[in-house]
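> For reference, the sequence and a predicted model appear below.
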Amino acid sequence: MKVEQTKLEGVVIITPRVFGDHRGWFTETFNKEKFMENGIDIDFVQDNHSLSSQKGTLRGIHFQKEPKAQTKLVRCTRGKILDVAVDLRKNSPTYKEWVAVELTAENHKQLLVPKGFGHGFLALTENVEVQYKVDEVYSPDHDRSIKFNDPEIGIEWPDIKPVLSEKDEKAPLLKDSDVDF
């Protein structure tokens, strides 16, 4: 397993070892012991799996407020996405900064998005499947989103017309949100 630190402290790219032969391949996407050896100590409690049928589907920027904030371990198991993490911790030296990583079914990369960060992704192909683990169960009362194109954050999305949910269309700007990190 290879762990790469991004410019945002705690947001890491994890590339598991892949073993392949004439039959296909095998990889461990999560191994608590190996994660702990790399300084990642998280107790995941829920797995999620989504399908984005249309290229250009944009989900995010999502997070859960305290006390139900979530750490996410995200991977793309079909197709290709641009996965984005945004630092929403007001006292952080990287507040409002973001990183973007291309996750694909072929590159097996995963993005670890800690509590205190917003998360979103853009489907770069049709029929994208994304799976992610979280360390806190979904809580509708704590679920929040921020406008994907908030100029205060300035995420550089590819030039694709986004397909948005009603929730994401109506998401507030960061300055109008009740983010509490």
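That came in fine, so what should we check first? Numbering: from 1, shown residues only.

> from here on, contacts and neighbour counts on C-alpha atoms
Will do.

> Quick check: longest helix in the protein by residues?
helix 32-37 (DSSP state H).

> Next, the buried residues of the very next helix or strand once past that helix.
Downstream of helix 32-37, the next assigned helix or strand under DSSP states H and E is strand 46-52. Within strand 46-52, the residues that count as buried by 16 or more other Cα atoms under 10 Å are residue 52.

> what packs against strand 46-52?
strand 128-134 (3 or more Cα pairs under 8 Å, 6 or more residues apart in numbering; DSSP states H and E).

> The strand it packs on vs strand 46-52, what angle?
Put simply, strand 128-134 runs at 160 degrees to strand 46-52, going by axes from the mean of the first three to the mean of the last three Cα atoms, to 10 degrees.

> What are the contacting residues of strand 128-134?
44-55, 70-81 (Cα atoms under 8 Å, 6 or more residues apart in numbering).

> one more structure, for comparison:
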Amino acid sequence: MKVLETYFDKAFLLETPLFESCRGTMQNVFSEEAFREAGIDLTIRDLRTYVMPKTGTFFGIHYYDEKTPVNRILTLSAGRGMDYLIDLRPDSPTYLQWVSYELSAENHRVVYIPYGIGHAFISLAENTIQVYATDAVGGMGITRQLNYQEKKIGLALPVPITAIVEYDVNAPFLPDA
């Protein structure tokens, strides 16, 4: 495993090994030992997949904070998507800054998202499949949301949104300061 980028002093974009044989390819998405060697202490407790049939399927800004310190990793097993990380730590020098990068089944990248960092995603191809894991069981009820149209953040999406759930549309904005 190779660390490609470090964002906001806590989040990592990783390239994981891909092994090929006459049977096809195998990506080693997670190895607790390899992650620990990269400075990431993570124990997977929940693993799920999201299948996005349409280009433009959007997952709004979701995050965990110090009250619910959940850390996440994700990768794609099919398709392509634009992934976003947003620094939502009020005391951070990079507060409200964001970065984006493309994930695909072909580039076999994995992103590590610690608590305090918001995450959003939009599919760039039909039938995109996201593999998502956390170090806590569940997520509903403890995940926090922020409206993706928040002007203080200013996310730029590369394609129009074609599918979005109501709770992302109605997510709260930042309080006025």
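All right, it came through fine. Treat the numbers as computed from the prediction; the structure is a model and nothing was measured.

> Drop the TM-score for these two in here.
Superposed pair, TM-score by TM-score structural alignment, normalised by the length of the second structure: 0.92. Supporting alignment: 176 aligned residues with a Cα RMSD of 1.6 Å.

> Pull out the buried residues from the contacts of strand 128-134 of the first structure.
44, 52, 55, 70-81.

> any idea where the strands of the first structure begin and end?
2-5, 12-15, 18-21, 24-27, 46-52, 58-64, 72-78, 80-87, 98-104, 110-113, 117-123, 128-134, 143-145 (DSSP state E).

> Can I get the ones you listed in CSV including distance to residue 167 of the first structure?
Output for the strands of the first structure, formatted as CSV (distance: least, Cα to Cα, whole Å):
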stretch, distance to residue 167 of the first structure
strand 2-5, 31
strand 12-15, 28
strand 18-21, 37
strand 24-27, 35
strand 46-52, 15
strand 58-64, 9
strand 72-78, 20
strand 80-87, 18
strand 98-104, 21
strand 110-113, 21
strand 117-123, 13
strand 128-134, 19
strand 143-145, 8
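
> how close does residue 32 of the first structure get to residue 117 of the first structure?
From residue 32 of the first structure across to residue 117 of the first structure, the span is 22 Å (Cα to Cα, to the nearest Å).

> more neighbours, these two?
Counted by other Cα atoms under 10 Å, residue 32 of the first structure and residue 117 do not tie: residue 117 has more neighbours, with 28 against 13.

> you'd agree the more buried one is up against residue 87?
Yes - Residue 117 of the first structure lies in contact with residue 87 (Cα atoms under 8 Å); the separation is 4.6 Å.

> which residue sits closest to residue 125 of the second structure, ignoring its sequence neighbours?
Distances taken as Cα to Cα, 6 or more residues apart in numbering put residue 55 closest to residue 125 of the second structure, at 4.7 Å, once the chain neighbours are dropped.

> contacting residues around residue 70 of the first structure?
Going by Cα under 8 Å, 6+ apart, residue 70 of the first structure touches 63, 64, 114, 115, 134, 135, 136, 137.

> Run through the residues that contact the residue nearest the centre of the second structure.
The structure's the second structure has its C-alpha centroid closest to residue 119; by Cα atoms, centre = their mean the separation is 5.0 Å. Shown in contact with residue 119 of the second structure (Cα under 8 Å, 6+ apart): 60, 61, 62, 63, 83, 84, 85, 86, 113.

> Counterpart of the first one over in the first structure?
Aligned counterpart of residue 60 of the second structure in the first structure: residue 60 (TM-score structural alignment).

> Number of residues surrounding that match?
26.

> do the same with residue 34 of the first structure
Neighbour count for residue 34 of the first structure, taken as other Cα under 10 Å: 12.

> What is the aligned counterpart of it in the second structure?
Aligned partner of residue 34 of the first structure by TM-score structural alignment: residue 34.

> Much appreciated, bye for now.
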